[in-house]
Each structure stands twice: as structure tokens, then as C-alpha cells.
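[1] fold the following.
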Amino acid sequence: MSTPVTRTQVPDGVRDRLPSEAAAMRRLSARLDNVFRAWGYREVSTPVIEYLEAVAAGAANWGRREDLYQFFDRKGRTLALRPDMTTPIARLMATRLADEPLPLRLSYFAPVFRHRELRAGATSEIWQAGVELVGAPGEAADAEVISLACAAVRAADLTGFRIGLGHVGVVEGLFESAGVDPQAAAVLKEAMVARDLVAFEQGVARAGLSGERAERLLALVHFHGSYAEAVARFGGVGGRVAEALQHLGRVLEVLEALGVAEQVNLDLGLVRSLGYYTGVVFEGYLPGIGAPVLGGGRYDNLVAEFGRPLAATGFALEVDRLLMAQEQQGALAAEPGLDAVIACPPGQEAAAMAWAARLRAQGLAVEVDLLGRTGEELAAYARARGAARVLRPGVPSIH
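    Below is the predicted model of the structure:
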């Protein structure tokens, strides 16, 4: 039986934004857009609604179908709200942008939609800002998007930002060397995504792993050390693990040259819920925010799902978590107020509005009081709107 609702409610997982909140989001969007453009990234926009077949190209790799918002059009075709931005941008890159010279640098600021457990402030409408770098393989491209992530958070006037850096090849390679079957691997990855060490240890035991094989996997989820320590602990496994570690080493060298290596820590047990990643993966954290504010990595196979094999990497920032961090750190810029409120006595509406028009043409923000307020009542309204002054007909002031 469904829960009764009223016309004044909004669905679970979504929210209204009041003027000050909407203004804070707009200011953050402008800052991030300035950074993205400075690095050569051009903004794109994709439909909120996609055919399920297009969404499934990513969903098959990243999550459960029940996490999607699905419905039907009038022709009976199944549609879905986009659950991420990377998949529709991959579609765009393989189709309408197919003739563009590579590499493609694209950015976005948009909401995505997923059914999520609504706890600790989680929402189903998730505003994201992010970039995709397509057609550029290798450590230089990986380092570019990581460096850009640091620059974006810095532009939001936030401090204490750290990135956890891992590689799919380390995790997959250790699972292969330990003989973990695909079903057990899926269970272990789910525990790694949730950072549930107890569930991971139980999964290792249920998989029948023991001795050195089990010890390596347990060491993986606990590892937070230097690159030299990572090589010493896992480099002897060889194969995919050794190759992944070598790639991470080259990425770290580029990040050192770019001056952001001190913000990056190796997190070899990092597994992201979006399973289309094929190489470097990373998440970003800020003090006082109990969840990642950023996630990304390399996804070299996703664009091929739409018929165009291309290497690709990118990241997405969770806008509401950045806004929360700005509030905590006192980095929220004050909402710009009005320059003036113009008093409007009865019968003087046309003159007051013409005056307002002249002031706006000078670049000022003004509004006309349409309720005929006077005296302290008008002054109180002007203070509430953040107006610098009250203008009255016949009283000399700004022109």
C-alpha cells in the first residue's frame, strides 16, 4: 500500500532550493566553469531522459537495474532518467562528435538520478560538475584530470582536499592471482565499495581463501602507504598487478611535476560503484564531509559500447557536498543584495518603473516596491532584501 502524499510535498530524494541556496549553486557553477574552460574543456548538455538501451551500456557495468528510474513513452519504449553523465557523453562522443579532432575535452554541470538509500543527507537527484577527456590514453591524461580536480576544488576556496588513488588492475590482478571466482569477486568488490572490512573478511573466508592469498587480499583493503611500500608489498605478484603499479608510478611522477602530488595518497583497495572503469580510479575527500566529494578514473571500453573505441578518463564532483564543505569552512560567498528598493506611492507606478529601468541600464540591481509601503515598513523590507538604500521620488539620490 502506497504512502499518502499531499500536493505540498516533493518526492523522496529530491529537494527545493531557496533563493540563497540556488544563488550559492550558481556561483559555484560559474567558478567551476571558469576553471574547466581555462583547461580547454567545453561544456555540453545531454537529455535528462535516455532510452534504457543507451543507459544500460553503462548500467550493465556500474550498478543494479533497480537503481534506475524507469518509465515508458507513448510508444511503449522503456526510458530512464540518466543515472550518470559519463554514459550519455560517451554516446555523444561516438555519434554527433565523431568528426571532432581528438582528444575531446568536455565538461558539464547537471543532475543525475539514482535510487539511493536516503540516509546521512543522501539524495536521489545528484547535481554533478565534471569533465571527460576522450581520445588520450596514458599517464599524462590521467594526471591531467587529477590535477584539474585539485584546481576545481581550489577554485571553490576549499582547503584540506585529498585524493585517494588506486588502479583497477591491482584489484583485478590480485583477485586473479588468488583464484577468486567471478561470483566471489563481485561480493568482495561490493564490500570494498562500501568500505565494509568485516564483510570483506567474511567474503574472503567464504571464498575458501587462506594463507598468503588471503593475506594479500586483506593487506590490499588496509593499504594506505607510499608508492615504494606498494611495490614492496604487491609488486612481486607480477602480471596485471605489476603493470598497474608501474602505471601508477608514472602518474605520480607527472603529478609531482605539476605540484599536486602532496594531495594524493595511494588507496590500492579503492573500488568504485561505477564498474566501467578500466585503469586508474580516484576519489576526493574534504574534512568534515563523510563521503567522497569527487570520483573518477579511466574507462577505456565505454565509448566502444556506442560503436567507437576510444580511450577516456574523467571525474564528477558532487555539488551539494562541495556546498556543504563551503558552508563548514566559511567559504560561501555572501549573496549579492540589491543596490536599491524604489518606493512607489500610489499613482506613481510608471515613474518609479521608468526610474528603475534607467538604473538597471547603468548596471544596478533595483526593484520597485509594488505594495505601497512607507516609512519603517519599507526600510525593513529593504533590509530583508539586502538593499543598500531606499530611493523615494523627489528625494535626490543616484540617477
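
[2] only C-alpha atoms for contact and neighbour calcs from this point on.
    Will do.

[3] quick one: what helix or strand has the residue nearest the centre of the chain in it?
    Per CA atoms, centre = their mean, the C-alpha nearest to the average position across the chain is that of residue 317, at 2.3 Å. Per DSSP states H and E: residue 317 is located in strand 312-318.

[4] from the chain's centroid, how far away is that strand?
    Between the mean C-alpha location of strand 312-318 and the chain-wide mean there is a distance of 7 Å, by CA atoms, centre = their mean, to the nearest Å.

[5] second chain to compare with the first, below:
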Amino acid sequence: MIEDSEMSNALLPIGFCDLLPSDAEAEACVVKWMMDAFADYGYERVSPPLLEFEQSLLSHAGSGIADQTFRVMDPETHYMMGLRPDITPQIARIAATRLINSPRPLRLSYAGACVLVSGAKHNASRQILQAGIELIGIDSPQADAEIITITAEALASAGVSSMSFDLMMPQLANSIIQTEEFSEHQRKGLLRALDRKDVAAVQHYAGNLADTLTTMLQAAGPADRAIEILQGLDLPLEAQQILERLLTSVKAVQAHNPELQLTIDPVEFRGWNYHTGLCFAVYVPGISGEVGKGGRYLSNNGEPACGLTLRPDLLLPLIDFDQYSRQRVFVPFGHTIEELRGLRKDGYILIMGLKADENITEEAHRLKCSFIYKNKELQPVSV
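    A predicted model of the protein is given here:
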């Protein structure tokens, strides 16, 4: 226990912080812009609880988040509960229970805080903000493309002008590897080599598949170039079907947004534990690591689903919020809110004076106001 009472009152756990007025307002603005964009395309907002029973939180799609889940015991029921590290499994639960009879495809959006056991390498925060969408009840390239292109629209609405979507099919490399009988040692070595993008190690462990897997490694990059290389490979039937789905999804995205930057990593599979098809990560210049990720999975009742979760909090350093700032008006003591409604409708921030004898100009300066409300007019604050 910390003995210094002044220190203990201000100290927060590692990875947690207070958001002060300007940052908190900026974060709220980014979330609003994103959620408005999602709503424009028919995604209806839901709000699951921050805490729920471990049994439901970590089942089905939630099985991959167990390691990042804080657990506490419910004093009422003595059942274990978990603080959500990710909202997606909760959306899958809602779709399979509360909204089981709603028409499909089901379009849902969400935003809220999550708590992680440990932060990422590029970001130590353990309380993070998520905002995303899920499209549940349909499995098609067009659905994949909708998730990607609407996410791009949401990012653009939040002021992000440049972004890249990295597309992956985690099952592709595995479907090829399964056609050969590798020893456990070879298989582990090959998967590790693919994970590390180590061409020499892939050639050492891959045997008859060395040329194919090496070409796939080297194909990673811009989508059009990657597709041209991958289409030249002689793949097993299952792998060819997986590749065709990837190519069709890419064409569907490009039909919606030809200018959207797409890249393909044909051998990436790490971190996609519960996904069943196309996966994607979102990158924005100037931000280390991904700002969003998602993909295709099965909802709690086995329904096909696809979604993408963004991290709005990571975008704050890139956005110029000064262009969205509202001017502040100092309103001397004695005025009523009723007579100020017009100013509020015009977008001004109203700072109400609380003392009859205060120096109006000094208070306006001190409270960073641009105008003083006087004689039913706005008068600029003198410098």
C-alpha cells in the first residue's frame, strides 16, 4: 500500500489515465462522427454492459479473449464475471439471444470502453475505446466489402484522409500445408517461419511446398500485384476456393471505392483465432500498429457474421480539432438561459457569470471567451 496520501490520491494503475476536458471532448467527437457514419448505412447501435458473466463472455466468439480478461467474483451470485476486453463477442451474444428473431441480415454498431490485462507492444494503454460494426446472418463477398467500405467512410468522417486495409485469409496457408504429411517438428518450424516471414526457413521446412509458399510470401503487398502473382500458382482445390473468395471480395471493395488502398498478406494467420474467412487490419499513416481489425466469424448460434472494430482513441493525435472548435461567450450575471437559447442554437458555448460585482472583461479573458454578451449583442473581448 502507498503511504504517501497525496501520491496515492493521484496515482492510477499502469495503462490507465484520466482524459481531461480537451482530450475527452475530442474523443467524444470522433466516436460521434463514426457512429453517425455507421447509422447512415443502417447500422443500429447497441450497448452491452462492461461486465458480464465469464461463461457467456468467453464462449463461442469470445474464446479468443480469455487471456486479456480481468475476472472478478459477483458477490450476489458467487459466479465469476469478466470485464470485457473486446465488444465483438458481446454483439455475437446479443444477436444469438435478444435479437434472434430480428430480420437478417442484422446490422449492429457499438462504441464503448474495454479493459485489457496487458497493453499492446506499441501502446501500453489497458483501458481502450472501441467503435465498430457487425453484419450478421449473411456470408458473401458483398458483405465483406460492405464492412470494409463503410469502415473507410467512418474513418473519413472522423477526419482521416489516408488509410490502408490489409486483407488476409488465415485458412489459405493452412489448407496448403495440410496437403503434405509433415512431422510435428517440421510443421511447427514451417508455421514459425511463415509467421516471421523468413524465406530461407520456409524453404528449409516446406519440402515440396517450398516454391508455392515462398511465392506467397513474396506476393505480399498491394492488392493488384498480389492477385496477379497468386493467380499464377497451381493450388489445391480447397486453397483455390479460398483464394477465389479473397479475389471476389477485393473486386467488390474496389467496385465501391476504387481509390481505397488495399494490400494482401497471403500467409498471415497469427492472432486470428476464431475467424473463419476473410480478415482485415486497418492502418493509418502516423500511427504505430493497427487502428482497427476484424473479419469473418461464426456468431454464437453458428450464424455467419463479419465485422470490424476501430480504436477511435488512437486517432486523436492526427485530427485538427481547432477547425471544429466553438467560440465561447461570457454572459454577465443576471441573464437567463431562456434569453440565450438563440446563441446556443447558433453554436456558441455560453459561460454564465455567477457574481454581480465581477469584472466582466477580466472574467471573459480568464475563461478564454471571445465575446461578451451585452445589450443583447455579442461584443468582442478587447485584448
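
[6] before we move on, back to that, what do we get in structure 2 for the residue nearest to the centre of structure 1?
    Structural alignment (TM-score structural alignment) places residue 317 of structure 1 against residue 310 in structure 2.

[7] residue contacts, the residue nearest to that match when sequence neighbours are not counted?
    Leaving out its chain neighbours, the residue that sits closest to residue 310 of structure 2 by CA to CA, 6 or more residues apart in numbering is residue 292, at 4.0 Å. By CA atoms under 8 Å, 6 or more residues apart in numbering, residue 292 of structure 2 lies in contact with 281, 282, 283, 308, 309, 310, 311.

[8] residue 292 of structure 2 matches what in structure 1?
    Under TM-score structural alignment, residue 292 of structure 2 pairs with residue 294 in structure 1.

[9] mind checking how far that match is from residue 212 of structure 1?
    With distances taken as CA to CA, to the nearest Å, residue 294 of structure 1 is found 34 Å from residue 212 of structure 1.

[10] what's the helix or strand hosting residue 141 of structure 1 aligned against in structure 2?
    Secondary structure here is read from DSSP H and E; on that basis residue 141 of structure 1 sits in helix 139-155. Counting by TM-score structural alignment, helix 139-155 of structure 1 lines up with residues 141-157 of structure 2.

[11] mind telling me what residue 335 of structure 1 corresponds to in structure 2?
    When the two structures are superposed using TM-score structural alignment, residue 335 of structure 1 falls opposite residue 325 in structure 2.

[12] again with residue 167 of structure 1
    Alignment note: residue 167 of structure 1 maps to residue 169 in structure 2; criterion TM-score structural alignment.

[13] tell me the SS of the closest residue to its match other than its chain neighbours?
    Here the nearest residue to residue 169 of structure 2 in space, its sequence neighbours aside, is residue 278; by CA to CA, 6+ apart that works out to 5.0 Å. Applying DSSP: H, G, I helix; E, B strand; the rest coil to residue 278 of structure 2 yields a three-state assignment of strand.

[14] ok, residue 278 of structure 2 - contacts?
    144, 167, 168, 169, 170, 246, 295, 296.

[15] for residue 238 of structure 2, see how far away the second one is.
    When CA to CA is the yardstick, residue 167 of structure 2 and residue 238 of structure 2 sit 19 Å from each other.

[16] so the two - more neighbours on which side?
    residue 167 (28 against 14; other CA atoms under 10 Å).

[17] the match of helix 139-155 of structure 1 vs structure 1, average distance?
    Average distance between stretch 141-157 of structure 2 and its aligned residues in structure 1, after superposition and using mean CA distance after the TM-score superposition for structure 1, equals 1.1 Å.

[18] which parts of the helix or strand containing residue 199 of structure 1 are buried?
    Per DSSP H and E, residue 199 of structure 1 falls inside helix 197-206. Across helix 197-206 of structure 1, burial judged by 16 or more other CA atoms under 10 Å covers 199, 200, 201, 203, 204.
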